[in-house]
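Novice: All I have is the shape, not the residue letters:
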């Protein structure tokens, strides 16, 4: 499905209820599988969370998680410690190109038996679940935080808990802290001192309802819309000022791009600052790489330059996001260069009209480019890819008076 986006309404006003955080939901789904007496509210309706839920309650030997990277990592750890269960974890052709070796080797340190069905280091993998008594693992600190969180989520069910030593500079700390905060909410004892994280064993937890905060990555597209509108006031729910999600850094980042954020109850209102003086945006996004696509597209729409660093994990996402951004922004007339971990956009007032944006099976490519419709008509290819994290996205754009039509 290719969608044409444009709008004659440059003044945006509305209220949007954003689906629960995919990151938080998937962590809590796994914790619920380990501790069935907890209940969950405001869970994500994303494809990734539905795949995760299905895999956790299913009994099949073959577990196919399609494009869901979080599910691949979290479930690898879950099935590894699920004594007596044998599964083959597989996914889409892109998933079979995404590395899993670091996590497999970490689990091997705990004595878990995992083998590769095809290429060494990549899914599909065969996992033979066992009772784990070993408790010490060492891992490179600059890897995807999902590997680290996968181990932490199952750690309390290990006979002797887990002592995880991270070697080098730690990236994506907010996502590690999110995992530890959820464990703390369940009164599972943890510590994070220097480069060592400990999780203590716990047989059972008290019955409790866990309410998932809405997704900050999904909110990023509304920050972009407000920045690019002539005037705007958009209220989003349900959000916390002191969020666990790393992408809540959006508030400070977009303040530098003329967006003012206020909180009241569980609602967050974004307002365009009139007559804002824009400057080149320089950001280190080590802790929040998922919002890089949104930010660079906003800068293009504002006619300002940016230099973004700390993006090394983007190369192993749904697509090589840095290369995808370079190709699509160039089609729009941008001058952009990328390295292995950075991106530089040169300021320019010109944006080409009616360009077809390829989405590379990547939900964030589709949504990050959509706000440009405030500046020029734009075509999003394979637009249904947004269902991975935000199935209601196109309907929410229509609620803001965007014209969204199939090509």
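Specialist: That came in fine, so what should we check first? All values reported here derive from a predicted model rather than from experimental measurement.

Novice: Please make it C-alpha for all contacts and neighbour counts, starting now.
Specialist: OK.

Novice: Please report the number of neighbouring residues for the closest residue in space to residue 390 that isn't next to it in sequence.
Specialist: Of all residues not flanking residue 390 in the chain, residue 46 sits nearest, at 5.7 Å (C-alpha to C-alpha, 6 or more residues apart in numbering). If you count neighbours by other C-alpha atoms under 10 Å, residue 46 ends up with 21.

Novice: Please, where are all the helices along the stretch 151-300 of the chain?
Specialist: 173-185, 216-228, 250-255, 292-302 (DSSP state H, counting those that start in this stretch).

Novice: As a markdown table, those with distance to residue 127 would be great.
Specialist: A markdown table is the format used below for those (distance: least, C-alpha to C-alpha, whole Å):
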| stretch | distance to residue 127 |
| --- | --- |
| helix 173-185 | 23 |
| helix 216-228 | 32 |
| helix 250-255 | 38 |
| helix 292-302 | 34 |
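
Novice: Of all those, which one is nearest residue 21?
Specialist: Residue 21 sits nearest to helix 216-228 of all those, at 7.0 Å, using C-alpha to C-alpha.

Novice: what comes into contact with that closest one?
Specialist: For helix 216-228, contacts defined as C-alpha atoms under 8 Å, 6 or more residues apart in numbering pick out 12, 18, 21, 232-234, 236, 245, 247-248, 250, 254, 257-259, 270-272, 290-291, 294-295, 298, 301-302, 367-368, 371-372, 374-375, 389-390.

Novice: another one to put next to it:
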């Protein structure tokens, strides 16, 4: 299936609905399951990742298939160690290549029984749970995935001896660890964080209703569409909090460098374009705390012929696909050169070339499809392959796009 758009609508303003934050939703589900209460979650994400995690937590089946969800893999790996029973945690071929060994080794040090059933150091995992898991003091390399840290933090209050976590290396996506800490503290858990140490004693989660905000990462696609569209000048988005601690809120700061103004009124955000703004010729950004914005920024800078330097990208090769390589391959179709300097930085340059009837490969990666959506408003005839891949995080994305363009599906 392929999707292209006919962006001939003349609407200058549009209101769009964002999905609920996947990051907040997934943490809320784990916290609810660990609290053993009927904790209420308002505005839970309808993303595929979140629904898979919710079903897994409700069923606790002997075999749990989490498809492509890396978050579910890490969070369930830790959670299942505390559950009575034997579980096999598996997923797609891509999941069987994503990092998990460091988390498994830490959990083993704490007393967990986890086996690799196919290939050493990767899923599937056979987990023999123990409700009396004791916990203790461990050291974790924080340069690989912040989800390892978050997974351990959330189970820590349920461990007999709590958890003292010593983090080594330069932490990646540390803002997501801060999000975990904030959500745990909201439920009454005391988290002591000093320098590279996190200490969480044995405690009980409260039963406070959790209200999930809309997702700032999903808002980034509307920022990019607004910027490249020839006719849309203003977009209204819902349920975004000015004081949000979502790491991807950084999108506001980044797009201000490109002339997009963001104005909050209560929990609604209006983004507007300053057509007189003089665009920069080059931008340098560190995305260590918001790597999910990388693809969007690479795409929009390509269309605008802005030279780009990005650092802090070390987690991207191990996402749904190798995102750095995927971006290099797809942007090359439009004359854009991407140099991958290391696993954590890129340099992007070149003049954007129109390319009619080109197909954008999405590599089973929802963010590839949505990041390249702005190309559909800058280059007539761009076709997105496998558009349904957006269901992983933003199921209603194309329906919202139809408010400003005609959708054309082909086989």
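Specialist: Yep, that arrived. The structure displayed is predicted, hence computed values, not measured ones.

Novice: And the TM-score between them?
Specialist: Here the TM-score for the pair of chains, by TM-score structural alignment, normalised by the length of the first structure, is 0.97; 405 aligned residues with a C-alpha RMSD of 1.3 Å.

Novice: quick one: which of the helices of the stretch 151-300 of the first structure is nearest residue 39 of the first structure?
Specialist: helix 173-185 (12.9 Å).

Novice: Can you list the helices and strands that the closest one packs against?
Specialist: In terms of contacts (3 or more C-alpha pairs under 8 Å, 6 or more residues apart in numbering; DSSP states H and E), helix 173-185 of the first structure is packed against helix 22-34, helix 145-155, strand 190-193.

Novice: a markdown table for the ones you listed, including mean neighbour count and distance to residue 169 of the first structure?
Specialist: A markdown table is the format used below for those (neighbours: other C-alpha atoms under 10 Å; distance: least, C-alpha to C-alpha, whole Å):
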| stretch | mean neighbour count | distance to residue 169 of the first structure |
| --- | --- | --- |
| helix 22-34 | 22 | 22 |
| helix 145-155 | 23 | 12 |
| strand 190-193 | 14 | 14 |
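
Novice: Can you tell me how far the residue nearest to residue 390 of the first structure is from residue 383 of the first structure?
Specialist: 15 Å (C-alpha to C-alpha, to the nearest Å).

Novice: Name all residues that make contact with the corresponding residue of the second structure for residue 238 of the first structure.
Specialist: Taking TM-score structural alignment, residue 238 of the first structure has residue 239 as its aligned residue in the second structure. Residues counted as contacts of residue 239 of the second structure (C-alpha under 8 Å, 6+ apart) are 213-214, 267-269.

Novice: Likewise for residue 239 of the first structure?
Specialist: Residue 239 of the first structure sits in contact with 213-214, 266-268, where contact means C-alpha under 8 Å, 6+ apart.

Novice: Separate out the buried members of these.
Specialist: Buried by 16 or more other C-alpha atoms under 10 Å: 213-214, 267-268, out of the contacts of residue 239 of the first structure.

Novice: quick check, nearest of these to residue 149 of the first structure?
Specialist: Scanning these for proximity to residue 149 of the first structure, where the rule is C-alpha to C-alpha, the winner is residue 213, at 18.1 Å.

Novice: Distance-wise, check that closest one relative to residue 194 of the first structure.
Specialist: 28 Å.

Novice: Also residue 222 of the first structure?
Specialist: 36 Å.

Novice: re earlier: and the furthest pair within the contacts of residue 239 of the second structure?
Specialist: Taking C-alpha to C-alpha, no two of those sit farther apart than 213 and 269, at 12.4 Å.

Novice: so what's residue 120 of the first structure up against?
Specialist: residue 101.

Novice: go with 10 Å
Specialist: The contact partners of residue 120 of the first structure, by C-alpha atoms under 10 Å, 6 or more residues apart in numbering, come to 99-101.
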